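Q: One predicted model, sequence on top.
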Amino acid sequence: MNKRVKHNTDNYLTVIKKNGLCSIQDLGRLSSQHLGFSAGGVADEYAFLFANYLLGNDQNSAQLEITLGQITFKAAQDCTIAITGADCSVYINDNPIKNWQAHQVSANDIIRFGQPKEGLHTYLAITGGIQSQQWLNSQSQTSTENRLSFGATAIVEGSKIELLNTCFASKEHNQHTAHINYKRQLTPSLFYNNIQETLILRFIPQPLFLGLSSKEQDLLCAHLFTISSDSNRMGYRLSTLPEKIITTITNLPKPTLSKPVTFGAIQLPSNNQPIVLMKERQTIGGYPVLGAVIQSDLFKLCQLRPGNKVQFMPTTLNFAQQQLSALYQKFN
């Protein structure tokens, strides 16, 4: 289960300064929950897939997920990078570079990330991907597994991020990738449009929500929830439910046994403050569940900070599947 790789000592990025969070992420260990381990994986799959798309990488090529920026790298040798997600006003040496683009880096160049004004997660992809130890067929790091010494060690100042031999894109590769990107224009601003105002979280209702009257359902969906300061990669905690429906919710039948939980589940603990489960969620839970937020909206939710507002809107499983399929097809 714990796969080791042969490290290349010639190709790496060195972390020379770090104030924010940084971890290696891919699409996660999707078949591990029955073993009691979180699926983990990249928080914002849209930004992650976009970065690999820019470089012509495999969709699951591991990247660095940088939370709130404030990190600096030094390149040991030439490499080709792409940066997506929250705009950290990145510099290569003294030259500002643009987000959502690929860039060439030379040996001994310094790549410096500032703190983003909006958003949380920024993605640094390298041509060919990152080389690191796997755990359960994934390179993704989670806080729990880092504490248990599973997978690659946590990234700190002085860490060397190992790259593959293909880290520098050839002229032919760049021409091929530019041709693909020219033919398939993607517009990130459309995907993240207005999420900093009020993000509408479309969700698939569960019996707890369906047990409310239509008036109470409308009241819950019209309510503006505020993201709490104790939100993280495990779950986004929200402000309290509307007072007028708390009594009804309290009196509805609740589960008596714990059961498996899913990405996006809207749990309702006894304090009536909903929790939307995210990538590092636990594997089982006993809280009642209002529904499950569709995945394409979760990739936007993970970019919001405490104080941002969200609303809920019920939808169907078929719609959720169509939205996710359409997102993935953009990067095929």
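A: Good, I have the coordinates.

Q: Please count neighbours and contacts with C-alpha atoms only from this point.
A: Will do.

Q: Could you check how far the nearest residue to residue 104 once chain neighbours are set aside is from residue 163?
A: Residue nearest to residue 104 in three dimensions, not counting chain neighbours: residue 80, with 4.6 Å by CA to CA, 6 or more residues apart in numbering. Distance of residue 80 to residue 163, computed by CA to CA, to the nearest Å: 11 Å.

Q: Next one for the comparison:
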Amino acid sequence: MGLTVLKPGLLTTVQDFGRFGHQRQGVVVGGAMDKIALRIANLLVGNHENAAALELAMQGPALRFEQDQVIALAGADLSASINGEPIRLWRPVLVKAGSILRFGKPTYGNYAYLAVAGSIKVPQVMGSCSTYLRAGMGGLEGRALQKDDTLYFGETSETNKLVLSALLMQAKKETSFTEASWWPEPELLPRYEPNPVLRAMPGLEYSWFSENSREYIWQQKYKLTAQSDRMGYQVQGTALALEEKRELLSTAVTFGTVQVPPHGDPIILMADSQTTGGYPRIAQIITADLPKLAQVQPGGTIQFEEVSLEQAQHCYYQQEKTMLALQQAIHNKLNQV
């Protein structure tokens, strides 16, 4: 038993942190677009942070639970409901067997994460359960979910059982689901914005660009186009140009690299970015702001703010410090039950 896919949604895939250590062979890292939301969803149900979960893009699926299960939703608000009753993000929820989880119109963000106690059970490929669609690798047969698919759950841990016990104490027989009476403090959760300012460092080819372009990248706003996906976000704004025509051999790129093709509109590489690229790199968005970037909807605008390497490292440290605080808060709450 597990869950049955009644409707697949726009793009529903199994994701974890991704595949590391294989880029020299041309294998992309991939993984969740918003890794902070994935981590929090997993912590809320008692999983390891890197457990396989479902990533739901924009238009979520319809899923029927064939057994009682503890779940948590995090990331974008896709107007989730169980048997027609709204459920909230960022908290554990006990769902009874036979209940149907559906999604409606996105309120904010692009990517939501559905974690289940024990994780989504799929084989690991090169150390990861993440789905990489272009290679047909990982997840469920290397593809997005389809109607009538069945997914199974992994074995539950003692922490999973603590979450279940806490929810059973609140559960009522006549209800199809029970939300936890507790949830993380707002300061421990990501802050998404429709038109964010993203902190970035100058890229390795930054000096190749004209003086005007080096000013524009920090001053102008760029609009996210509909031609955006897990591989890259295309943005439009003031065109950027090199000081003089130069050729660049393919060189290393990663999630958050801002490349500039000849037409002058930047492309921001995302979770499924290739391992090397041949366009000049004008900037690199810092790791701490990648979740915020992932949740910008098409039509939203972004602006870049220059920071130093030291500032980027500090932001990452603060983000990880917050995650540790959240993990400890959940641990303390469960041990009070």
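A: Sure thing, it's come through. Being a predicted model, the structure only gives us computed values, none of them experimental.

Q: how many neighbours does the residue nearest to residue 104 of structure 1 have?
A: 20 (other CA atoms under 10 Å).

Q: quick one: what helix or strand has the equivalent of it over in structure 2 in it?
A: Using TM-score structural alignment, the partner of residue 80 of structure 1 in structure 2 is residue 70. Residue 70 of structure 2 belongs to strand 69-77 when assigned by DSSP states H and E.

Q: start and end residues in structure 1 for the next helix-or-strand element following that strand, please.
A: For strand 69-77 of structure 2, the following helix or strand on the C-terminal side (DSSP H and E) is strand 80-82. Mapped onto structure 1 using TM-score structural alignment, strand 80-82 of structure 2 covers residues 90-92.

Q: got the contact list for the matching stretch?
A: With CA atoms under 8 Å, 6 or more residues apart in numbering as the test, stretch 90-92 of structure 1 has contacts from 96-99, 105, 109-114.

Q: Kindly recompute the last result at 10 Å.
A: Identification of contacts with stretch 90-92 of structure 1 by CA atoms under 10 Å, 6 or more residues apart in numbering yields 69-74, 83, 96-99, 103-106, 109-116.

Q: From these, list the buried ones, please.
A: In the contacts of stretch 90-92 of structure 1, burial by neighbour count holds for 69-74, 83, 97, 99, 103, 105, 109-116, counting by 16 or more other CA atoms under 10 Å.

Q: and stretch 304-320 of structure 1, which residues are buried?
A: By 16+ other CA under 10 Å, the buried positions in stretch 304-320 of structure 1 come out as 304-305, 308-315, 320.

Q: Could you list which of the residues you listed belong to strands?
A: 309-314 (DSSP state E).

Q: can you map out the helices along the stretch 1-150 of structure 1?
A: 45-55, 143-147 (DSSP state H, counting those that start in this stretch).

Q: whereabouts in structure 2 does the longest one align?
A: If I follow you right, that is helix 45-55 of structure 1. Per the alignment by TM-score structural alignment, helix 45-55 of structure 1 matches residues 35-45 in structure 2.

Q: mean distance, that stretch to its aligned residues in structure 1?
A: Here the mean offset of stretch 35-45 of structure 2 against structure 1 after fitting is 1.3 Å, by mean CA distance after the TM-score superposition for structure 1.

Q: most residues in a single helix of structure 2, which one?
A: helix 309-334 (DSSP state H).

Q: quick one, that helix and helix 35-45 angle?
A: When axes from the mean of the first three to the mean of the last three CA atoms, to 10 degrees is applied, the directions of helix 309-334 of structure 2 and helix 35-45 differ by 20 degrees.

Q: Distance across stretch 77-87 of structure 2, terminal residue to terminal residue?
A: This stretch, stretch 77-87 of structure 2, spans 10 Å end to end (CA to CA).

Q: I meant stretch 167-177 of structure 2, not that one.
A: Taking CA to CA, stretch 167-177 of structure 2 runs 10 Å from one end to the other.

Q: And stretch 72-81 of structure 1, by the same measure?
A: Per CA to CA, stretch 72-81 of structure 1 runs 14 Å from first to last residue.

Q: quick revisit: next, format the buried residues of stretch 304-320 of structure 1 as TSV and append distance to residue 234 of structure 1.
A: Shown next, in TSV, are these (distance: CA to CA, whole Å):
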residue	distance to residue 234 of structure 1
304	14
305	14
308	18
309	19
310	18
311	20
312	19
313	22
314	23
315	24
320	22
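
Q: between the residues you listed, which is closest to residue 35 of structure 1?
A: Set against residue 35 of structure 1, the nearest of the buried residues of stretch 304-320 of structure 1 by CA to CA is residue 320 (27.0 Å).

Q: Please say which position in structure 2 that closest one maps to.
A: Going residue by residue (TM-score structural alignment), residue 320 of structure 1 aligns to residue 312.

Q: Name all residues that make contact with that match.
A: Counting by CA under 10 Å, 6+ apart, residue 312 of structure 2 has contacts 199-201, 285-289, 306, 318.

Q: Can you tell me which of the residues you listed are buried?
A: 199-201, 285-289, 306.

Q: Find the nearest non-adjacent residue to residue 52 of structure 1, please.
A: Leaving aside its chain neighbours, residue 52 of structure 1 sits nearest to residue 59 (6.0 Å; criterion: CA to CA, 6+ apart).
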